[in-house]
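Visitor: predicted coordinates and the sequence they were generated for:
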Amino acid sequence: MTTTEHSPTAAGSGASASQVFRATHSAADTASEASAERVDDVARAVLRAVHQVIREKNVSYPEFQAVKQWLMDVGEGGEWPLFLDVFVEHVIEEVAARTQNGSVGSIQGPYYIPDQQRVDSPATLPARPDEQGDPLVLSGQVTDVGGKPVAGAELDIWQADSAGYYSGFAPDIPEGNLRAVVVADEQGRFEINTVRPAPYQIPTDGPTGKLIAAAGWHAWRPAHLHLFVQAPGYRRVTSQLYFAGGEWLDSDVAEATKPELVLDPQPGDDGRLHSSYDFVLEPAS
C-alpha cells in the first residue's frame, strides 16, 4: 500500500469516527427503541455468552485483567466505532437482511460523514486536481421491486483514495474529497466518475491493532466503494461494491464481502474503467 507523508493514526481515526457517530445518533432516541424487557433479554444473553467463554477457555485472572485494560484502552482511544464496525457490524447486517428484499446490502463501516455535496448525475466526485488512481465510471439504475424506475434516487457515496485513505480521517486530504450525494435522473439512472480506490489497512497503532497483532490476524480490507441508496418511501440500502481479483477480497478483516457485490470493471475506449451496477429498493416498512 502506498503511504502518504502523514499517515492516519488509530487515535485520530477513532476520534473522528466517534465524533461523527455522536453527531448523527442520539443515545436517547436509540434507547427509546428498546423496551426494558428487550434490554434485559439481550444483555443477559451477552453476559451468559461471555461467562460461557470464560468457563470453556479457562480464562485466568491475569488474562481477565489484560482484557479489562484493553477494553479501557479502546474506550479512551475512541476506537469503539472502529472495533465494532470491523468485527461486529457484519453480523448485525446479516440479521437485518433476513427480513429485507431488494438489493443485497453490506456494512456501513466507520468512515461515513453526512451532509456531503449534492450533485446531479452524470456526476464527478469532488477530488484534488492531481487525484491519483485509475479513472473509474460506475453507472446503473435504481428501481423498485417491481422494476419501476425510482426517479431522483440519491446515492450517497464515499471511498478511500488510491492510497487507501479517507477524507476526514487522514491528514492532508481535503474535506469532502471523494464524497458526494449523487442524484439519479428521472429514470433512476446514474453515472458516477471517480477513481478506483485501493485496499486499506485499518489503523494498527492503537488497542484494536494490538489485538490483531496478538491474535496473528491481518488488518486489511479489500478495495471498495461505499453507498447509501435511498429515496422517500423506500428502505435505504447500505452497500459496499468490491472489485474482482482484488487483494484481500477472500479474507476481508471485516468479513463484509459478498459475491453479489463484486464489480468487474472493463477498460473503455475512453481509457477509463467502466462498471455497471443496479440497485433495487423495497418500500419502507
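Guide: Cool, got the structure.
Visitor: for the rest of this, base every contact and every neighbour count on C-alpha atoms.
Guide: Fine.
Visitor: what segments of this structure are helices?
Guide: With helices called from DSSP state H, the chain shows them at 10-24, 27-32, 36-56, 61-76, 80-87, 89-97, 207-215.
Visitor: comparison target below:
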Amino acid sequence: MTSTDQSPTARGSGTSATQAFRASRQEHTTGAVSAERVSSVVGRILSGVHDAIRAEKVTYDEFQAAKQWLIDLGEGGEWPLFLDVFVEHVVEDVAAETQQGTKGSILGPYYLPGQQQLPSVASLPARPDEKGTPLVFAGQVRDTDGNPVAGAELDIWHADSEGYYSGFAPHLPDGNLRGVVVTDGQGRFEISTVQPAPYQIPTDGPTGQLIEAAGWHPWRPAHLHLIVRAPGHRPITTQLYFEGGEWLDSDIAQATKPELVLTPVEQGDGRLRSEYDFVLERG
C-alpha cells in the first residue's frame, strides 16, 4: 500500500470497520451466553495475562504504558483492527476443527455487507481506468458429496492494485471491487477483476505503535476475500492468496494456509486466470 494523502487512517479504518461490524452483528445476533461460559472463558484469558506478567516480571511502568495503550486503542476505534489482525486467526482455527469442506480463514476488518448481486459470469464493479493485471477467477461450488450447488453466493471483495479497499480509502467509489456473485445451475462462476496488491495495515495509530515497538512488519500478502454461502449449507469465510506473493510466509495476521494459495496462469492476452472450487457442508 503506497503512502499518500488518500491513504486510509487507522482511526478512519477503525470507524468504518466498527460500523460494518455493528451492522453485521445486528443481522446475525446469537443467543445469550451463560454466566458459566463467560466465567470460564474470561477467567482463562485473565489467567493467561497473569501468567505472562509473572513470567516476564512486568513492571509498574510497563503496566501503566499498557493501560494507556489500551485506552488509546479504544479511543481510536481500533479494536476491530487489532482483534482481526492478532486474534481472529486462532478463533478461526478452533472453528475449523468442526468444519468439513473448504478451508476457512479470517474475515478481517474490511468486509462490507449489502453489495451488488451479480450473475455467475460477471465483472466486479470497478473504475473505468482501474489499474492492475486483469484476473479471471473461476470455479465451482459443490457439496461434500460432490453435487453442484446451484444459486450459491460468493460474496467477494479485495484490495485494488495499490492495496486500498473501497469503503475504507476515501478516494475509491463505494462498492469498488466488491460484489455478490450467484452461481449457475451447475454451481459454476467466472469473475473478472484485477489482481490485488499486498497492503500494510494502517500504522498511524496504537496498533501501528505496537507493531513498531515490537519490531514486527505490518504487511499482509495479496489476497481475495470470500464468504461462500447457500441455503441449507454452512457458510465458509476464507481468503485466497497467490503463489510467490510477497509476505506469503510472514503474514502479520497469520492467516495464510497452503490449501488457500492460487497458481495464476497466463492466458496470452495479458490476463491471468485462477481456478478454485469450493466445497460446502450441509448444516
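Guide: Thanks, I have it. This structure is a prediction, so every number in the text was calculated from the model and none was measured.
Visitor: quick TM-score on the pair, please.
Guide: Between these two chains, after superposing, the TM-score reads 0.98 (TM-score structural alignment, normalised by the length of the second structure); 283 aligned residues with a C-alpha RMSD of 1.3 Å.
Visitor: could you dump the helices of the first structure into TSV and include mean neighbour count and distance to residue 127 of the first structure?
Guide: What follows is those, written out as TSV (neighbours: other C-alpha atoms under 10 Å; distance: least, C-alpha to C-alpha, whole Å):
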stretch	mean neighbour count	distance to residue 127 of the first structure
helix 10-24	18	20
helix 27-32	9	34
helix 36-56	11	44
helix 61-76	13	33
helix 80-87	19	25
helix 89-97	15	29
helix 207-215	15	30
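Visitor: nearest to residue 229 of the first structure, of the ones you listed?
Guide: Within those, the stretch nearest residue 229 of the first structure is helix 89-97; the backing value is 15.4 Å (C-alpha to C-alpha).
Visitor: helices or strands next to the closest one in the packing?
Guide: Applying 3 or more C-alpha pairs under 8 Å, 6 or more residues apart in numbering; DSSP states H and E, we find helix 89-97 of the first structure packed against no helix or strand.
Visitor: how about residues contacting that helix?
Guide: 104-107, 109, 254-256 (C-alpha atoms under 8 Å, 6 or more residues apart in numbering).
Visitor: for residue 68 of the first structure, see how far away the residue sitting furthest away from the middle of the first structure is.
Guide: Here the first structure reaches farthest from its C-alpha mean at residue 61, the gap being 36.0 Å by C-alpha atoms, centre = their mean. Distance of residue 61 of the first structure to residue 68 of the first structure, given as C-alpha to C-alpha, to the nearest Å: 10 Å.
Visitor: ok, residue 143 of the first structure next?
Guide: Separation of residue 143 of the first structure from residue 68 of the first structure (C-alpha to C-alpha) stands at 48 Å.
Visitor: tell me which residues in stretch 169-178 of the first structure are buried?
Guide: The neighbour-count check on stretch 169-178 of the first structure (16 or more other C-alpha atoms under 10 Å) flags 169-171, 173, 175-178 as buried.
Visitor: most widely separated two among those?
Guide: 171 and 178 (14.6 Å).
Visitor: which residues in the second structure form strands?
Guide: 117-118, 121-123, 134-143, 153-158, 178-182, 188-194, 199-200, 219-220, 223-229, 236-242, 261-262, 265-266, 272-275, 278-280 (DSSP state E).
Visitor: the longest one vs the first structure, average offset?
Guide: Just to be clear, that refers to strand 134-143 of the second structure. Compared with the first structure after fitting, strand 134-143 of the second structure deviates on average by 0.2 Å (mean C-alpha distance after the TM-score superposition for the first structure).
Visitor: got the contact list for that strand?
Guide: Contacts of strand 134-143 of the second structure (C-alpha under 8 Å, 6+ apart): 101, 148-150, 152, 183, 186-195, 270-282.
Visitor: got the angle for it vs strand 188-194?
Guide: Counting by axes from the mean of the first three to the mean of the last three C-alpha atoms, to 10 degrees, strand 134-143 of the second structure lies at 150 degrees to strand 188-194.
Visitor: hang on, the earlier thing: output the strands of the second structure as JSON lines; include the columns distance to residue 12 of the second structure.
Guide: Listed next are the strands of the second structure as JSON lines, based on distance: least, C-alpha to C-alpha, whole Å:
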{"stretch": "strand 117-118", "distance to residue 12 of the second structure": "27"}
{"stretch": "strand 121-123", "distance to residue 12 of the second structure": "28"}
{"stretch": "strand 134-143", "distance to residue 12 of the second structure": "29"}
{"stretch": "strand 153-158", "distance to residue 12 of the second structure": "18"}
{"stretch": "strand 178-182", "distance to residue 12 of the second structure": "19"}
{"stretch": "strand 188-194", "distance to residue 12 of the second structure": "25"}
{"stretch": "strand 199-200", "distance to residue 12 of the second structure": "15"}
{"stretch": "strand 219-220", "distance to residue 12 of the second structure": "19"}
{"stretch": "strand 223-229", "distance to residue 12 of the second structure": "21"}
{"stretch": "strand 236-242", "distance to residue 12 of the second structure": "23"}
{"stretch": "strand 261-262", "distance to residue 12 of the second structure": "30"}
{"stretch": "strand 265-266", "distance to residue 12 of the second structure": "37"}
{"stretch": "strand 272-275", "distance to residue 12 of the second structure": "33"}
{"stretch": "strand 278-280", "distance to residue 12 of the second structure": "34"}
